[in-house]
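**Student:** okay, sequence plus prediction incoming.
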Amino acid sequence: MDSEGKLLMNRYEFRKPLGQENFAKVYKERDLRTGDMVAVKVIDKEKVLRAGMMVQTKWEIATIGRVKHPNVLRLYEVLATKTKIYLILEYAKGGDLFPQILKGNFNYNQATQYFQQLVSALDFCHKKGVYNRDLKPENLLLDENGVLKIADFVFSTFIESHRYNMLQTMCGTLMYVAPYVLRGKGYYGEKSDVWS
């Protein structure tokens, strides 16, 4: 999956790599049925299994499928082979928010708009009992119209799941984690997401 024009499942045409995570690579691809650009997250099953992260991966997929909101990155479909899992996601042309913050590329009105969109998405997620647990500018993407999208639910959990005990585990990105989480005092879903 590294040369332009290569096809995935005879439907998605490779364009370019977008990024890499511990267990996955993300590519920009074109959906040949619709002509739209999509992001394809390619998860290496072997790496995920070796790291004991398969449950997390399944929950990320379940969570993204559960939370449908204009400010949450949309999951179109999930495909799989013996060695890979492919998440076909909405393509956010504007990239992540972190470089925009570093460059100071937006004014007060834009910052307010992003904040309102983030709060709207978080409120929706929390009402569904979903807690992200790793909110940070790198996981906030912008589409071509500047609409903010929450991405990356790998550490998420939701209340009625048997993963509710996950609210007691330490996770997230150090710079954005609430102080009481760092002190081992548990993870209070809504409050911790808002802190981040």
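**Tutor:** Noted; the coordinates are in hand.

**Student:** all contacts plus neighbour counts: C-alpha atoms, from now on.
**Tutor:** Fine.

**Student:** now the helices for this protein?
**Tutor:** 45-50, 54-66, 98-103, 108-127, 179-182, 189-195 (DSSP state H).

**Student:** closest one to Asp2 among the ones you listed?
**Tutor:** Smallest distance to Asp2 across those (Cα to Cα): 18.3 Å, for helix 45-50.

**Student:** what's that closest one packed up against?
**Tutor:** helix 54-66 (3 or more Cα pairs under 8 Å, 6 or more residues apart in numbering; DSSP states H and E).

**Student:** any buried residues in the helix it packs on, and which?
**Tutor:** Across helix 54-66, burial judged by 16 or more other Cα atoms under 10 Å covers 56-57, 59-61, 63-64.

**Student:** okay, strands next: where are they in this protein?
**Tutor:** 7-8, 12-20, 24-31, 37-44, 75-80, 84-90, 95-96, 130-131, 140-142, 148-150, 157-158 (DSSP state E).

**Student:** the structure to be compared is supplied as follows:
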Amino acid sequence: MIPEKIDRYEIKQEIGRGGMATVFEAYDPRFERTVAVKMLPREFMHEAEFRARFTREARTIATLEHPAIVPVYDFGEENGQPYLVMRLMTGGSLSDRLADGPISIDETAVILKRLGSALDRAHKQGIIHRDLKPANVLFDDYGDAFLADFGIVHDTSSTNALTASGSLVGTPTYMSPEQVYGDKQLDGRSDIYALGVILF
């Protein structure tokens, strides 16, 4: 069932659903703009690991502040359910575009340049995305590419691991060999591998 409101945000429609979150298009009356609200499903409300991942995603995006990373506007809880408010990306995903056929070399170069810059910023801050794939590359009204979904990032500077050693997180098709094998010493090269798979 789609809620009518989440905090002050007036829900218009569901626009996405994954294993760990549901995303809604919503209206923010305070700033009079349309936004995306990402919410942790009720079945994970009492799961400490999922709540921690959700909180970490919000803080990670806010810390990175890069023009090619979908920005976060707000973070909070509604009846115990954490939610994350982000810029609404209306241009679809790279997955959508590829479904219509190959894109040009020139457009590919522009997209890779933006994503590479975003990854460089993240890696310099010790953040590994771990789930790069076409569905997590979104576009705005102007056709600019943005990196999205930092739900399973790995912080190389943190000693508080949210993923058990040897467990598999990410999308296997785009994962580097070391990520598949559950290597705890992942670094930015794993994301670069995934970016190469997307390019291929």
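**Tutor:** Ah, there it is. What you see is a predicted model; the values in this text were computed from it and never measured.

**Student:** need the TM-score between these chains.
**Tutor:** Once superposed, chain against chain, the TM-score is 0.87 (TM-score structural alignment, normalised by the length of the first structure); 193 aligned residues with a Cα RMSD of 2.3 Å.

**Student:** before we move on, the earlier item: can you say which of the strands of the first structure is nearest to Gln110 of the first structure?
**Tutor:** strand 148-150 (10.5 Å).

**Student:** who's in contact with the residue nearest to the spatial centre of the first structure?
**Tutor:** Nearest to the mean C-alpha position of the first structure, by Cα atoms, centre = their mean, lies Asp152 at 1.7 Å. Contacts for Asp152 of the first structure (Cα atoms under 8 Å, 6 or more residues apart in numbering) come out as 60, 134, 139.

**Student:** can I get those in a markdown table with distance to Lys16 of the first structure?
**Tutor:** Below are the contacts of Asp152 of the first structure laid out as a markdown table (distance: Cα to Cα, whole Å):
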| residue | distance to Lys16 of the first structure |
| --- | --- |
| Glu60 | 24 |
| Asp134 | 26 |
| Asn139 | 20 |
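
**Student:** Glu49 of the second structure touches Leu162, doesn't it?
**Tutor:** Yes. Using Cα atoms under 8 Å, Glu49 of the second structure makes contact with Leu162 at a distance of 6.4 Å.

**Student:** give me the number of residues near the corresponding residue of the first structure for Met39 of the second structure?
**Tutor:** In the first structure, Met39 of the second structure lines up with Val42, judged by TM-score structural alignment. Val42 of the first structure: 21 surrounding residues under other Cα atoms under 10 Å.

**Student:** close enough to count as contact, Val42 of the first structure and Glu21?
**Tutor:** No. Here Val42 of the first structure does not reach Glu21: they are 9.9 Å apart, not a contact under Cα under 8 Å.

**Student:** can you give me the distance of the nearest residue to Lys184 of the second structure once chain neighbours are set aside to Gln179 of the second structure?
**Tutor:** Nearest non-adjacent residue to Lys184 of the second structure, counting by Cα to Cα, 6 or more residues apart in numbering: Ser165, 6.5 Å away. According to Cα to Cα, to the nearest Å, Ser165 of the second structure and Gln179 of the second structure sit 11 Å apart.

**Student:** the two: which is more packed in?
**Tutor:** A count of neighbours by other Cα under 10 Å puts Gln179 above the other of Ser165 of the second structure and Gln179, at 22 against 11.

**Student:** residues touching that one, list them.
**Tutor:** Neighbours of Gln179 of the second structure in contact, by Cα under 8 Å, 6+ apart: 168, 186, 190.

**Student:** aligned to it, what sits in the first structure?
**Tutor:** By TM-score structural alignment, Gln179 of the second structure lines up with Val181.

**Student:** re the thing from before, what's the residue nearest to the centre of the first structure aligned with over in the second structure?
**Tutor:** Asp152 of the first structure maps onto Asp149 in the second structure, by TM-score structural alignment.

**Student:** that match and Asn136 of the second structure, how far apart?
**Tutor:** Taking Cα to Cα, one finds Asp149 of the second structure at 6 Å from Asn136 of the second structure.

**Student:** again with Glu65 of the second structure
**Tutor:** Distance of Glu65 of the second structure to Asn136 of the second structure, given as Cα to Cα: 17 Å.

**Student:** so what does Glu13 of the first structure match up with in the second structure?
**Tutor:** By TM-score structural alignment, Glu13 of the first structure lines up with Glu10.

**Student:** could you dump the helices of the first structure into a markdown table and include distance to Arg33 of the first structure?
**Tutor:** As requested, the helices of the first structure are arranged in a markdown table below (distance: least, Cα to Cα, whole Å):
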| stretch | distance to Arg33 of the first structure |
| --- | --- |
| helix 45-50 | 27 |
| helix 54-66 | 21 |
| helix 98-103 | 33 |
| helix 108-127 | 29 |
| helix 179-182 | 45 |
| helix 189-195 | 37 |
